[in-house]
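Engineer: Attaching a predicted model along with its sequence, questions to come.
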Amino acid sequence: MISMIRIDDRLIHGQVAVMWSKQLGVSRILVASDKIAANDMQVNALKMAAPAGIKAFVLPIQKAADLINDPRAASMKILVLSNNPKDIYEVLQKINEKPLLNLANYGRIGGEPLSEKQKLTETVYVTNEDKEIFNKIFNMGYDFEYQPLPSDAKQSLKELLGGK
């Protein structure tokens, strides 16, 4: 079962590998991305970044959803990661669970210049396209918690975007 789905530009890094995986007690980290899964060098680097005792997988979106929906996954605690909302939207459309969604460290790396993005927090910048995708996710009955670290206060992404 999914313990949490997180959007984070950096994917598997210190906050995720150490703090979140320990907080959630996960046994698996799953990066869901067609683009990243096609890059062998990035796949190998992400697998090496996983903490000892936690298996890391980097899979295209459909294979990630198939793994999540596999009855054998029900007994596992899985942290699902992606570096963009579009991939998460696609995953959510394909899975049977309704997991907790988390967002932090998004929009500062790559893509359009920061000057062309809306700053929501010190670590989250979004484009108009991002907002459209987040609204589609909200319309599915979800919200994201903006919470970079487990010890940080939670904030609703919907509220940060001006919704209620």
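Structural biologist: Looks like it arrived, so ask away.

Engineer: Going by C-alpha atoms from here, please, whenever you check contacts or count neighbours.
Structural biologist: Noted.

Engineer: got a list of what L81 touches?
Structural biologist: 5-8, 11-12, 29-32 (C-alpha atoms under 8 Å, 6 or more residues apart in numbering).

Engineer: And for V26?
Structural biologist: Shown in contact with V26 (C-alpha under 8 Å, 6+ apart): 3, 54, 76-79.

Engineer: hmm, which two among these are most spread apart?
Structural biologist: S3 and I54 (13.7 Å; C-alpha to C-alpha).

Engineer: More neighbours: these two, which one.
Structural biologist: S3 (19 against 16; other C-alpha atoms under 10 Å).

Engineer: hold the first one in mind and look at this next one:
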Amino acid sequence: MTMDIRLARIDSRLLHGQVATVWTKTVTPNRILVVSDKVAKDNLRKSLITQAAPPGVKANVITIKKMLAIYTDPRFDVFKTLLLTENAQDMAALVKGGIDLSKIGINVGSLAYQDGMATLTDAVAVDQTEAKALRYLASDAGLKVTIQKVPGDRQIDVLPLLDKNQL
């Protein structure tokens, strides 16, 4: 067996109000795993993320390497996981490393705008690197990659938006 991943979400804000309340009610995880080499080295951010977990759900911040190691470890089969990455590159690294998201696809919540980025939706902006990683996930890995802030919103396929913006 492998870990039960209920939602794989890319969100530059990581664990915030919408994730802690609305998404956890929808996917009923018992564990939130924030996977980021950068955040795992930042004790302040790690502390804030673990404190933001809703009641009854434990949050951990781990590296990509650690996630790949525990994914198939039977000791973690009890995890009903809400998986969060800060960017598409980290999610792509997980998929390349063997994390199977074919049954659930990937949810993109929010990617903050910075100068030089293309705006795909009101909540998602990408540069060339982010676009390349999203295209890998949707095309090369064959995963359903959709933008959706909250469960009640319509899912928007990311590929046509990348094509429209010539990314």
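Structural biologist: Structure received. Every value quoted in this text rests on a predicted model; they were computed, and no experiment measured them.

Engineer: name the helices or strands packed onto the longest strand that structure 2 contains?
Structural biologist: In structure 2, ranked by residue count with DSSP state E as the criterion, the top strand is strand 4-11. Contacts defined by 3 or more C-alpha pairs under 8 Å, 6 or more residues apart in numbering; DSSP states H and E place strand 4-11 of structure 2 against strand 80-85, strand 106-110.

Engineer: which residues of structure 1 does the last one align to?
Structural biologist: When structure 1 is aligned by TM-score structural alignment, the counterpart of strand 106-110 of structure 2 is residues 101-105.

Engineer: what about K131 of structure 1, how many residues close to it?
Structural biologist: With other C-alpha under 10 Å as criterion, K131 of structure 1 counts 15.

Engineer: How about it: what's its closest non-neighbour residue?
Structural biologist: L161 (7.9 Å; C-alpha to C-alpha, 6 or more residues apart in numbering).

Engineer: What is the neighbour count of the one you found?
Structural biologist: 15.

Engineer: my guess is it meets K119, correct?
Structural biologist: No: with contacts counted by C-alpha atoms under 8 Å, L161 of structure 1 stays clear of K119, the gap being 9.7 Å.

Engineer: And I36 of structure 1, how far from V18 of structure 1?
Structural biologist: I36 of structure 1 is 22 Å from V18 of structure 1, where distance means C-alpha to C-alpha, to the nearest Å.

Engineer: no wait, N39 of structure 1
Structural biologist: 24 Å.

Engineer: quick one, which of the two is more surrounded?
Structural biologist: Set N39 of structure 1 next to V18 and count neighbours by other C-alpha under 10 Å: V18 wins out with 14 against 11.

Engineer: That one matches what in structure 2?
Structural biologist: Aligned partner of V18 of structure 1 by TM-score structural alignment: T21.
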